[in-house]
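# what's the 3D shape of this:
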Amino acid sequence: MDVKEYVRLSNLDFSGWDFSCLLNSGRMQEEMLSWSYGSSVLPYMQRSNSMLDMGTGGGELLSTLQPFPKKIAATEQYKPNVQIAKQRLEPLGVKVKEIQGDHNLPFASSSFDLVINRHESYNVNEVKRILTNNGTFITQQVGGADCADLNKLFGVPVNGEYLNWNLSNAVKDLKNAGLSVTFCKEEFPEQRFYDVGAILYYLKAIPWQIINFDPIDYMDELNMIDQRIQSTGYIEVRQHRFIISANK
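This is a model prediction of the structure:
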């Protein structure tokens, strides 16, 4: 398939938050982290009576973490995913709330024994407010250096809003809010793309990586990337991930 056809296909309707179509088909490959987010949260779920999943996406991951605590809710800010999450999660007993930001969550204080968050923004004070006493917050975050090599390939700067988002600053924020950090780790795994279409899909799914990205504006860069893939077999970039567990 040539670059123009990949670009045409990238303009088709897109919804959800699931990269399994790339990973399962071998079009994209991610180096494994030394930890498992799912395995990290499951023991806490088993001993919690109430739980919130912040930024559930389309509910793809949460739906695999059953059985759930007695009371469970999820939030989602990205509008295209809200209905998908409701269709997937509400039949399982999960109350899905669409939110506009992190600073005023629609839950009473001390609502949840466990708050989990995978690759979603959060407000430290709001997390603390909705946690019960001795409640736990577990988050896996995408750091500010994530896939910066993609930006370099397209000749655009890294999104400055997230440049300083890393483990050190996140831990500092949690401690300043009065939470006790019990575990944290940061890694930079490799990620490979095996065709231009996989890169376009990825950039459409995460529009903050390259703001206002339109493939038509980057045809020269896309052709160069395609030539590199034809020559070496893939494009490799470095991800940025960190995980934190903290108690109130």
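
# For the rest of this, base every contact and every neighbour count on C-alpha atoms.
Will do.

# Only the buried residues of the longest strand along the chain, if you could.
As assigned by DSSP state E, the longest strand anywhere in the chain is strand 131-142. Across strand 131-142, burial judged by 16 or more other C-alpha atoms under 10 Å covers 131-132, 135-142.

# To compare with the earlier structure, here is another sequence to fold:
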Amino acid sequence: MANDAHAPHRHRSFDELVAEAVAEPTEGWDFSWFEGRATEERPSWGYARAMGERLGRAEAALDLQTGGGEVLDRAPALPALTAATEGWPPNVQKATRRLGPRGVVVVASPEDAPLPFADAAFDLVTSRHPVRAPFAEIARVLRPGGTYFAQHVGPSSVFEVVEYFLGPQPEESRRARDPYAEKAQAEAAGLDVVDLRAERLRIEFFDIGAVVYFLRKVIWMVPGFTAEAYRPQLLALHERIGKEAPFVAHSTRHLIEARRPAA
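Predicted structure coming up:
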């Protein structure tokens, strides 16, 4: 059972919780709204801290698919030349407002487009939870000896939520984002993978509003999700959480560090 800190949300009405979650803006990657409503274990490697350390040593850095710039902005120091890409227009605006004062150039660039930078432009490329890692492009924009340092979403991440709403998923969907497949992709692009670590982490949702907001924010989990379209499933899950709280799922994450050979 959830502890008393979560009771104020769990004991509110279904319609009130859903309405609040539907009204909350979803741009950026700030997850502070979940405070007291959901918890997620963090990977042991401490990506934001490790990323900040590497940025402090870099000369020129690129952060791919930066969201609202929240993770990049946590770095204590940034290289004089720092750029970021983002494909979703509301996030481009948010990242520009956040990162502009720190001298970061935010470039609107779709995830599937070639990176709009010259060959060998950066000695560090970073990314936290990219939709897809374009390893050939990453290798192209890295300087010889440069590093790609990223935390990726792994296979079957939060599939307890996905399959609750969509039913059992095909095996190819469950295997997508496999860290060893991505390692092979990076190596095929000419990068040397020097570190690869994976972990499975517990998530707890303490009220139905947290589930609704999660699915509105992470839109690829249940494509086309709306609270109205899935009202029967949401109501059943609300009642289940009230009796058995919390609703438990598991995220998967992997750390990947790859280098372009110096030669």
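
# TM-score for this pair?
TM-score for the superposed chains, counting by TM-score structural alignment, normalised by the length of the first structure: 0.93, backed by 246 aligned residues with a C-alpha RMSD of 1.7 Å.

# ok, back up a step: where in the second structure does the longest strand of the first structure align, residue-wise?
Counting by TM-score structural alignment, strand 131-142 of the first structure lines up with residues 142-153 of the second structure.

# quick one: the matching stretch to the first structure mean distance?
Once fitted to the first structure, stretch 142-153 of the second structure is off its aligned match by 0.5 Å on average (mean C-alpha distance after the TM-score superposition for the first structure).

# can you give me how far stretch 222-240 of the second structure is from the chain middle?
With C-alpha atoms, centre = their mean, to the nearest Å as the basis, stretch 222-240 of the second structure stands 23 Å off its chain's centre.

# what does stretch 109-126 of the first structure give?
Stretch 109-126 of the first structure sits 15 Å away from the centroid of its parent chain (C-alpha atoms, centre = their mean).

# Quick check: end-to-end length of that stretch?
End-to-end distance for stretch 109-126 of the first structure: 9 Å, by C-alpha to C-alpha, to the nearest Å.

# Buried ones in stretch 170-178 of the second structure, by neighbour count?
177-178.

# Please apply the same query to stretch 15-22 of the first structure.
Judged by neighbour count (16+ other C-alpha under 10 Å), stretch 15-22 of the first structure contains these buried residues: 16-17, 22.

# if we take those, which one ends up nearest to Val181 of the first structure?
Comparing these against Val181 of the first structure with C-alpha to C-alpha picks out Trp17 as the nearest, at 29.0 Å.

# residue in the second structure matching that closest one?
By TM-score structural alignment, Trp17 of the first structure lines up with Trp29.

# now the equivalent of Gly178 of the first structure over in the second structure: how far from Leu196 of the second structure?
Correspondence of Gly178 of the first structure to the second structure, assessed by TM-score structural alignment: Gly190. Per C-alpha to C-alpha, Gly190 of the second structure is found 16 Å from Leu196 of the second structure.

# In terms of neighbours, single out the busier of these two.
In terms of neighbours (other C-alpha atoms under 10 Å), Gly190 is the more surrounded of Gly190 of the second structure and Leu196; the figures are 18 against 15.

# Specify the local secondary structure of the more buried one.
Under the three-state scheme (DSSP: H, G, I helix; E, B strand; the rest coil), Gly190 of the second structure adopts coil.

# and the gap between it and Thr39 of the second structure?
38 Å.

# can you pull out the helices in the stretch 151-263 of the second structure?
Along the stretch 151-263 of the second structure, counting by DSSP state H, counting those that start in this stretch, helices occupy 159-166, 171-175, 179-188, 208-217, 231-244.

# What span of the first structure is the longest one aligned with?
Okay, so that is helix 231-244 of the second structure. The aligned range for helix 231-244 of the second structure is 219-232, by TM-score structural alignment.

# who's in contact with the matching stretch?
With contacts defined as C-alpha atoms under 8 Å, 6 or more residues apart in numbering, stretch 219-232 of the first structure is touched by 3, 153-154, 194-196, 215, 234-235.

# Could I get the buried residues of strand 131-142 of the first structure in JSON lines, plus columns for distance to Asn159 of the first structure?
Formatted as JSON lines, those follow (distance: C-alpha to C-alpha, whole Å):
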{"residue": "Leu131", "distance to Asn159 of the first structure": "31"}
{"residue": "Thr132", "distance to Asn159 of the first structure": "35"}
{"residue": "Gly135", "distance to Asn159 of the first structure": "33"}
{"residue": "Thr136", "distance to Asn159 of the first structure": "30"}
{"residue": "Phe137", "distance to Asn159 of the first structure": "27"}
{"residue": "Ile138", "distance to Asn159 of the first structure": "25"}
{"residue": "Thr139", "distance to Asn159 of the first structure": "21"}
{"residue": "Gln140", "distance to Asn159 of the first structure": "20"}
{"residue": "Gln141", "distance to Asn159 of the first structure": "16"}
{"residue": "Val142", "distance to Asn159 of the first structure": "13"}
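
# so which pair among the residues you listed is furthest apart in space?
Spatially, the most separated pair among these is Thr132 and Val142, at 26.1 Å (C-alpha to C-alpha).

# Just give me the neighbour total for Arg129 of the first structure.
Neighbours around Arg129 of the first structure, by other C-alpha under 10 Å: 17.

# List the contacts of it.
Shown in contact with Arg129 of the first structure (C-alpha under 8 Å, 6+ apart): 109-110.

# out of everything not next to it in sequence, what's closest to the residue most central in space within the second structure?
Central residue of the second structure (C-alpha atoms, centre = their mean): His129, 3.6 Å from the mean position. Computed as C-alpha to C-alpha, 6 or more residues apart in numbering, the closest residue to His129 of the second structure that is not its neighbour in sequence is His152, at 4.6 Å.

# This completes my enquiry, with thanks.
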